[in-house]
Structures are given as structure tokens and as C-alpha cells.
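[1] Need a 3D model of the sequence below.
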Amino acid sequence: MTDIPEFASQAARHGPFFIVFNGGSGSRDAGEEQQTIGRVLQDGGREFEFLQCEASESMDMLARRAVDLARARRGVVVAAGGDGTINAVANAVLGSGCPFGVLPQGTFNYFGRDNAISQDSGKAAQVLLAGLVSPVQAGKVNGRLFLVNASVGLYPQILEDREAWKKQFGRSRFVAFLSGMATLLQSRRQLQLRIESAGQAASLRTPTLFVGNNRLQLTRAGIDEQHAESVAQGQLAAVAVRPIGTLALFGLLLRGLLGRLGDAENIRSFSFKRLTVTPRGMKRIKVATDGEIAWMQTPLVFEVAQEPLLLLVPMPADQVKVE
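    Just a heads-up that it's a prediction; the model follows:
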């Protein structure tokens, strides 16, 4: 069990909240959400400040600014948004010694749900006031943090296409499903990967490699329970699809939606602490981390971060049952 630094404990109990707010996450009204959150924190007698991106400021820059403020004023950094926003803020918080809070605002909210945090902004704000500081595992790929998953190949392409569909048709699980089907119809590429872990090496041909750090997402997809639970034991879970045709890929998509992906014979899954992945003939490759796409130099190194996030989680009586 990781000891909680006194700085983090004191900040969580008494410090101000610096809330990185992404008003574009999910389908809620940003103004109403801010009012709800602000009312709860004000009633709780705590200082708070909403931080939003200025004209030339990226989310990463805003997150670093929030961390600087929290360290200077012994406060808490809070991410209000979807999994992508939470990822960007957590990436700045990790290793800073600051406690970290989340106010889930997105479509899927796997990180918040896996940590029993309510999707209701008012109830989630109450967790900031009366929660416990708990160490939570983070994954990394080439130094970039991920809390839910990281992937290469077909899955990043699905995510890119999904964002384009959302801009045109709106944010919903149904739109995400349709865009995924459209991507599968156009996909033909296979990756040739050399993977190394714990002194063992192997070659792998696959359209996509998915690395999970979220038990809820892995369990919902039907990945073998042993691999899903390995996340709770300080490991990451990898899922690779064997080379198959488009029709079989559709079948895997449906199995994932039905929570039966682990039963498929075309799926290979395994757990690890550190995995080196070298794509043949590629010096750079697109990598998705919690829904955000970036180009990275190869080889890729997936690993458990040495330090945990110091997350504010609900007291046992306030934990929300995962739906």
C-alpha cells in the first residue's frame, strides 16, 4: 500500500480546488454544470477556481498551470471532462505530489465509473469535499500516461473516424457504433510487431494491439477475468486480434458490445508490467491514449507508471454502483 504524503492529505482536506474545465465534453450545458459544482463547493466552505483554455493555450498547458497553482497554494487539481480531458490533466499531475479529483463529464467516463465516482456533477463535487486520497495505477507508453487504454493500429483509426462522425452527427454510443462499422469496412492493414516482455520475445501479426488499464472497460468487453483483474494487481492487460477478414471483425465488434470478446478464438490476451513493441518498417506510428491520438517514435514501451495518482475517491458509503 502506498503511503499518502502529508502534503496531499492536507491539501485534500483544506486546500483550494483548481478545476480544469472542458465545456465541450459530453452533452451537458457547461454553464449549468459550473453553477452546480460551484454551489456545492461554496456550501462546503472551500475555495475553488475554474480554469479554461485561453486562445493560444492547449489542454496540456492549462493542466500544467493548474498543477503550478496547486503546488504553490497547497491545493487540489481537478479535471472536469471526459476521459481525454482527465488523461491530459492526470499527465501533468502525476509525480507532482498534488491530490487529483475528477468530475466526469464525457460520454463513456470509464475512469470515473471504475473508481465509483458519480456521473452527477453535484455528487461528484461532494467527493472532492469528503473523499479519501487513494493511490491509483497509471499506465505509460513512451512516457505518455494513460488511465483507461492505449492502442495502435485499427483502434486509433476507429477513434479518429468516431470524432469526425461525432462532429457531424453528435455524441452518442449509437454514433460511435456506426462509425466503428464504417471504419471496419475500409480497413485492410495488418501490423507486423515484435513484442518483448519479461525476457521473452515473439512476433505478432495483427490489425490492432490494445493495452488496457481499466477493469471496467476490460470486463464490459468480456476479456478474460484473470487479465481484467491483473490491473488490480499492478499489471496491464494486452489484447491483440489475429489476422482476420472484415466479416470476422464485425463479429468481434458485436462480441465486444455483448461482453463476450474473451470467448473469441481470434483474440489473444496477456498481462504484463512492461512490454516493448517494435512495428516492422515503421519509425513512427499513431498511438491512441484514452481517446487522444498522437504520433510516437518506435519502439513503443508500454509500462506501469512508477508512481500512482493520488486520487480523491468516495467514502465507502458514497461509492456509486457501476451501471
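[2] drop to CA atoms for contacts and neighbour counts, all remaining ones
    Fine.
[3] Mind jotting down where the strands sit in the stretch 51-200 of the chain?
    76-81, 100-104, 132-136, 139-141, 144-146, 149-153, 191-197, 200-206 (DSSP state E, counting those that start in this stretch).
[4] For Ala317, find the nearest of those strands.
    Ala317 sits nearest to strand 132-136 of all those, at 11.7 Å, using CA to CA.
[5] Let's compare: structure for the following, please.
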Amino acid sequence: MTPGDLKLLVNANSRRGRVSVGPAVGALAAAGLRVTALVVTDSRAAEDLLRAEVERGAPWVVVGGGDGTLSHAANLLAGTNTALGVLPLGTGNTFARSVGVPLDLARAARVVAQGQTTAVDVGRVNGRVFLNSVALGLSAQIARSLDGDLKRRLGLLAWPAVGARVLWRHRALDLTLTSAGGTLRLHTHQLLVANGRYVAGPLRAAPGASVADRQLDVLVFGKGRLVSLLRAGIGWTLGDPALRFSTDELSVRTRRGQEWMSVDGEVTLGTALQLRVQAGALRVRVPRGFDASRV
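    Got it, this is the predicted structure:
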């Protein structure tokens, strides 16, 4: 790659996006790369730019933003030879943690410039790529209640601030899960299907989970009573997740009509999900010596 060929795509709506374009360009320059910065505010423009990079055969493209921005980029880059360079500018920066990219801008830029390219798994839900997790229940309701200003001001603390308000009026879900292991009927406040090791900033999905294990980890929090939800949540944060099983494919159906679901932080309504892992589908710039299975 010659100087000037590398594109930096920055989401101006991410937590640090508006103020990070100059520092990001400077950090990449200090690491030995000259880039053309492309600042976008909507997903369609970002997709057009990424598609153009893939079509011209770019070896990699750098994306600056949060998990939602990276997830949308991965949806275009998965299955191609164009690798994703990560500059974490979001709130939780979950995917960056899962692939070992430092949260410090200068160090992340050095990974892009001097690291290695490796292949990692992605999840797919109804055909769309996700990097971290798909969630139904309480966390989706919290994500739906968050606004950009609150996330910019409080960062990860915005989640408990809003969660305390949402928790007491949240109703449990009735779900049917089907995988190669059989069918499971659930009454729970929270279902989480994770692709990587981390699912919400520094919170880990399950021991041994990684973006290179060719599996999705299915976690269930509680049995429909708030006290069981709280107990499961506390256990999870202490390293004892409510992991029911791991699978490479999963079907989820709601039994009471549409429910809110969060796909890498993007909230939508749905009644049926078809999930699967796509092993090694995404090429990513990672630190030298990085082993995704051991993060």
C-alpha cells in the first residue's frame, strides 16, 4: 500500500467521532501511514464508501467509531479480502477489546500500521453480521432508552443510570430456542447470544469464549422473576455466567408477538431470529502475536 491509498472512515455520531478526526489522522501519520479521512453521519454513505474500497481491492480500510459503526462496516467487509483496521471511538468499544486492539488512539493506530492481519468469526442474525452480541429483553430496552447525549456525557455509566429506571417495569419474555441440541422454552428477562469474548465493554461473555472459537455462546439471565435476574446478573459480573450452551446455529422465536432486540447496540423489533456463526469470515488488523483464541 502506498501513502495516500489508505482510507480512514470516521462516524461523526460516535461518542468521540466529532472531535477525533484530526487526532486520528495524526496518530496514523505518527505510526507511519498517510490517510484520506472520510467523515460520515449516516450508514448508507458509509456503506457506499466501504463498497468502493472493496471493489478497488484495498488491503484494508480503517474505521473509527463505536461498536455499531464497526458492526455495519463488518457487514460489508465480511467474506472479502479487505481487512478492517479498528480505531475505537465509541462508548464500550467491545469489539476492540475482543481483538486485542488498545483503547488508546495512538496505540490503536500503531496496531493498524504495524500489526498483523488475522481472520475472526462473525455472527449472522437473519443474514446481517454482528460482531459482539444479539440481546433480547432488558438490555435491548435499556439500549432503546439511551440517547446519544447521555452516552457522550456518561460513557458506560449511562447503562446503569438508565437501567435502574427500566428494570422495574420490564416484563419477562417467553421464548422458544431451537438448536442441534434440541428445543428449549424459556421465561426470562434476558437472553444474550454472544460471538466474541466481550459483550458490553469490559464484561466477558463466558470463560473460554472468543472471536475464533467457531461458536455462539447462549446466556440466559433469570427465570422470569426480577430477583432471579439480579442474581444471574451479579453472578455473571463475578465470572459465573448463566451459560446454557454453545452452538453454531440457533433459532429464536418469541411467543407473544414482537419484542425489542439489540444487535450490537442497534435496537429493532422482531419475532423470529435465525442466528449462525460464520467462522473466519472477517479479516482484522490486530497486534503482532495476537491469538484470538486466547484473549
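[6] one step back: kindly reformat the strands of the stretch 51-200 of structure 1 as TSV and extend each row with distance to Ala288 of structure 1.
    Written out in TSV, the entries for the strands of the stretch 51-200 of structure 1 read as follows (distance: least, CA to CA, whole Å):
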stretch	distance to Ala288 of structure 1
strand 76-81	18
strand 100-104	20
strand 132-136	21
strand 139-141	10
strand 144-146	9
strand 149-153	5
strand 191-197	15
strand 200-206	16
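[7] so which of the ones you listed gets nearest Val304 of structure 1?
    In this view, the strands of the stretch 51-200 of structure 1 are compared for proximity to Val304 of structure 1 by CA to CA, and strand 139-141 is the closest at 4.6 Å.
[8] and for that closest one, what span of structure 2 is it aligned with?
    The counterpart of strand 139-141 of structure 1 in structure 2, using TM-score structural alignment, spans residues 123-125.
[9] what sits up against the matching stretch?
    Stretch 123-125 of structure 2 is touched from outside by 129-134, 195, 216, 273-278, with contacts defined as CA atoms under 8 Å, 6 or more residues apart in numbering.
[10] For PyMOL, what selects the buried ones among these?
    A single PyMOL command selects the buried members of the contacts of stretch 123-125 of structure 2 (16 or more other CA atoms under 10 Å):
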select buried, resi 129+130+131+132+133+134+195+216+273+275+276+277+278
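[11] From the contacts of stretch 123-125 of structure 2, pick the one nearest Ala24 of structure 2.
    When the contacts of stretch 123-125 of structure 2 are ranked by distance to Ala24 of structure 2 (CA to CA), Leu131 comes first, at 22.7 Å.
[12] Show the contacting residues for that closest one.
    Neighbour list for Leu131 of structure 2: 71, 74, 95, 121-123, 195-196, 264 [criterion: CA under 8 Å, 6+ apart].
[13] Distance of the nearest residue to Ile223 of structure 1 once chain neighbours are set aside relative to Gln10 of structure 1?
    Closest residue to Ile223 of structure 1 apart from its sequence neighbours, by CA to CA, 6 or more residues apart in numbering: Gly262 at 4.2 Å. Taken as CA to CA, to the nearest Å, the spacing of Gly262 of structure 1 relative to Gln10 of structure 1 amounts to 43 Å.
[14] More neighbours: which of the two?
    Taking Gly262 of structure 1 and Gln10 together and counting by other CA atoms under 10 Å, Gly262 has the greater number of neighbours (22 against 14).
[15] Could you verify that the more buried one is part of a strand?
    No - the assignment for Gly262 of structure 1 (DSSP: H, G, I helix; E, B strand; the rest coil) gives helix, which keeps it out of a strand.
[16] you'd agree it is up against Thr219?
    No - under the criterion of CA atoms under 8 Å, Gly262 of structure 1 is not in contact with Thr219, lying 9.3 Å apart.
[17] Break down the stretch 201-323 of structure 1 into its helices, ranges please.
    The residue ranges that make up the helices of the stretch 201-323 of structure 1, judged by DSSP state H, counting those that start in this stretch, are 215-221, 225-230, 246-257.
[18] Tell me which residues of the last one come out buried.
    For helix 246-257 of structure 1, the buried set under the neighbour-count rule, 16+ other CA under 10 Å, comprises 249, 252-256.
[19] ok, of those, which one's closest to Val40 of structure 1?
    Minimum separation from Val40 of structure 1 among the buried residues of helix 246-257 of structure 1 (CA to CA) is found for Gly256, which lies at 38.0 Å.
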